[in-house]
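*Asks:* sequence unavailable; structure follows:
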């Protein structure tokens, strides 16, 4: 079987990368070398890896080049060594014993495949699929994750032809890189793997996801727990860059206009609600895209976006919910199942007889059904919630609403709303519901207007991509 170079990018991940390496060493496919590219870690990662895994080659970057630059460092090494295949892995995944074997077998059977990715299962819910590849939906300006949130089954042995797979487990044919080029370091982090896969498809190669190849990865929603963070900056800026690079004509115009309208609307509502942190994150992302300030961010980012935790602490006082003694509680939607479980368990420990209703998407109930929640209320997105079901929920006379974390543009439909953060319940200042609805409608109008008026300036932006072609 052909030899594979496994590349793992690490940045201050000493506590997690060891589990990834341990799982790699258990692979049934044995013809491989492992390279860890360290992005100038300060937590002793390099020394730890060298001492614990002597068979692993460590390449040290002088500064943090992001996931994109880190992978490119490893890819350049693999190209010089002439490995037939390169397997990119995140530093926080656990790989199935047969995961690499399944990928190589598929690639060996079809020389037209340039990239093959794994079925990604959720670390927090090991039998639940996060995705088996992704399809782009430019008509809706979004992406469709294949088999997202479905229960895993041993009966599915399909190989899906997709638009992109995640770089947390991505096997690439080395010879195809000479035609397509390296990863675009303008991204630094987030959507870089999407861009690379789309570039492979433009180059005439197929991109596939292999059901028999399994890895486990903490899903991004669990990582962010719905909080506004640097990831929001990169995802917003890089999504605009992705559209600029991979769409044309009317499709590009429509995608950029719709994205700008959404971002300007969000910025406006954050500003109206005095959420300077979120406003600065999104405004910096849009501004940096326009001025072609790509790649990694400088110290200006941290000046504009102070630590989220300190801002959350200032949002309300700690509340003893036992003294409130609510009989009927509504828990707001949560992107983080682990956070949702924490808040339900906390309520049950303090108020065992309280009636708990949970507003949640239908395909996300799987991680909560064992907690004794009285009622699951289907949640189909904020538009439906705010404008069609708002009064219905209000008529249910809930004594208390609880958010697993603080969200930033909610309409108050409860008598009282708390946020659960760091094992404490915090008071959230109530806002006038009519005023909040007015703000949301106004922000939508402003977003649409600004997105349309400013479209020509963004649509004509030009960027250089050629520097990442293999020389």
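*Replies:* Perfect, I can see it now. Predicted model, so just to flag it, every value in this text is computed and none were measured. Numbers count the residues shown, from 1 in each chain.

*Asks:* contacts, neighbours, all on C-alpha from now
*Replies:* Noted.

*Asks:* buried set for stretch 318-338?
*Replies:* Using 16 or more other C-alpha atoms under 10 Å as the burial criterion, the residues of stretch 318-338 that qualify are 318, 321, 326, 328-338.

*Asks:* and the residues you listed, which of them are in strands?
*Replies:* Counted as lying in strands by DSSP state E, out of the buried residues of stretch 318-338, are 328-331.

*Asks:* settle this for me: residue 45 is touching residue 14, isn't it.
*Replies:* Yes - proximity of residue 45 to residue 14 meets the contact threshold set by C-alpha atoms under 8 Å, at 4.6 Å.

*Asks:* what about those two, which has more around it?
*Replies:* Using other C-alpha atoms under 10 Å as the criterion, residue 45 and residue 14 rank with residue 45 on top: 22 against 19.

*Asks:* did I read that right, residue 171 in a strand?
*Replies:* Yes - counting by DSSP: H, G, I helix; E, B strand; the rest coil, residue 171 falls inside a strand.

*Asks:* list the contacts for the nearest residue to it once chain neighbours are set aside?
*Replies:* Spatial nearest neighbour of residue 171, chain neighbours left out: residue 87 (4.3 Å); criterion: C-alpha to C-alpha, 6 or more residues apart in numbering. Going by C-alpha atoms under 8 Å, 6 or more residues apart in numbering, residue 87 touches 4-7, 169-172.

*Asks:* structure two is appended below for comparative analysis:
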């Protein structure tokens, strides 16, 4: 194993222009309570992302997220105040682990996150089965992708609503993962998902280089979820008057 402070790289392609235009669309087609709630919910999601990114030392990612509502307030509907592509290192003490050194036993319980294509997930499952044909593999998968993955060697599917699901639904998924007591969680791409905070060990898979990166974003760092939730709500409340008042100018 070798230590590498720059291995866990997340490429962020969050489109602030689309975010700003969505806010503008809401202001033109919604009114009253509906407009207020639509805007508030967008800011709640953004706020949580900003706080989480800051806690994970993803400073540029936090700026990208924050510039969405900021560009709307400043009237920058077609020109963003910040580049939409950046690279952040979410885990400065990551460890590279070759796939053969993952040491999955016959009794290991593995959960795979859904943040990759069908081919990447399929190939990764095949590699895991080569190491341990009888290990338990669960797949967390969005409801609209569930059918696509049914032909894979999966022991258990955990189906969720994806980006449409509520906070309570997300908590229910986390509870389900916690109760099953998985030995490790694998993300089939180099991006992070909050569901890793329900598992003791978390690995990011680099399919191009065929190795894993051990991440510290596991159950022992789950406090970030709680801080992000409440901090994000607070940030949304702070931003709401500015964004809502600006929306009134675009009715």
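*Replies:* That came through, no problem. As the structure is a computational prediction, the values presented were derived from the model and not from experiment.

*Asks:* quick check: TM-score for this pair?
*Replies:* The TM-score (TM-score structural alignment, normalised by the length of the second structure) is 0.75; 232 aligned residues with a C-alpha RMSD of 3.2 Å.

*Asks:* ok so, going back, of the ones in strands among the buried residues of stretch 318-338 of the first structure, just say which sits nearest to residue 286 of the first structure.
*Replies:* residue 331 (32.7 Å; C-alpha to C-alpha).

*Asks:* quick one: map that closest one onto the second structure.
*Replies:* Under the alignment (TM-score structural alignment), residue 331 of the first structure pairs with residue 112 of the second structure.

*Asks:* from residue 73 of the second structure, how far off is its match?
*Replies:* 39 Å (C-alpha to C-alpha, to the nearest Å).

*Asks:* quick one: map residue 260 of the first structure onto the second structure.
*Replies:* Aligning on TM-score structural alignment places residue 260 of the first structure opposite residue 43 in the second structure.

*Asks:* again with residue 101 of the first structure
*Replies:* Aligned by TM-score structural alignment, residue 101 of the first structure pairs with nothing in the second structure.

*Asks:* and the spatially most central residue of the second structure, what is it in contact with?
*Replies:* The second structure has residue 193 as the residue nearest its centroid, 3.3 Å off, counting by C-alpha atoms, centre = their mean. Shown in contact with residue 193 of the second structure (C-alpha under 8 Å, 6+ apart): 113, 115, 187.

*Asks:* need the counterpart of the last one in the first structure.
*Replies:* When you say that, I think you mean residue 187 of the second structure. Structural alignment places residue 187 of the second structure opposite residue 403 in the first structure (criterion: TM-score structural alignment).

*Asks:* which residues touch that match?
*Replies:* Neighbour list for residue 403 of the first structure: 331-334, 417-420 [criterion: C-alpha under 8 Å, 6+ apart].

*Asks:* let's see it at 6 Å
*Replies:* By C-alpha atoms under 6 Å, 6 or more residues apart in numbering, the residues touching residue 403 of the first structure are 331-332, 419.

*Asks:* what about residue 125 of the second structure, distance to residue 153 of the second structure?
*Replies:* 7 Å.

*Asks:* quick one, which of the two is more surrounded?
*Replies:* Regarding residue 125 of the second structure and residue 153, a neighbour count based on other C-alpha under 10 Å identifies residue 125 as having more, with 19 against 16.

*Asks:* and the more buried one, helix, strand or coil?
*Replies:* Per three-state DSSP, residue 125 of the second structure ends up helix.

*Asks:* what's it aligned with over in the first structure?
*Replies:* In the first structure, the residue paired with residue 125 of the second structure is residue 344, using TM-score structural alignment.

*Asks:* swap in residue 154 of the second structure?
*Replies:* Aligned partner of residue 154 of the second structure by TM-score structural alignment: residue 373.

*Asks:* mind telling me what element the residue nearest to that match when sequence neighbours are not counted is part of?
*Replies:* Counting by C-alpha to C-alpha, 6+ apart, residue 356 is the residue found nearest to residue 373 of the first structure once chain neighbours are left out, at 5.5 Å. Using DSSP states H and E, residue 356 of the first structure maps to strand 355-360.
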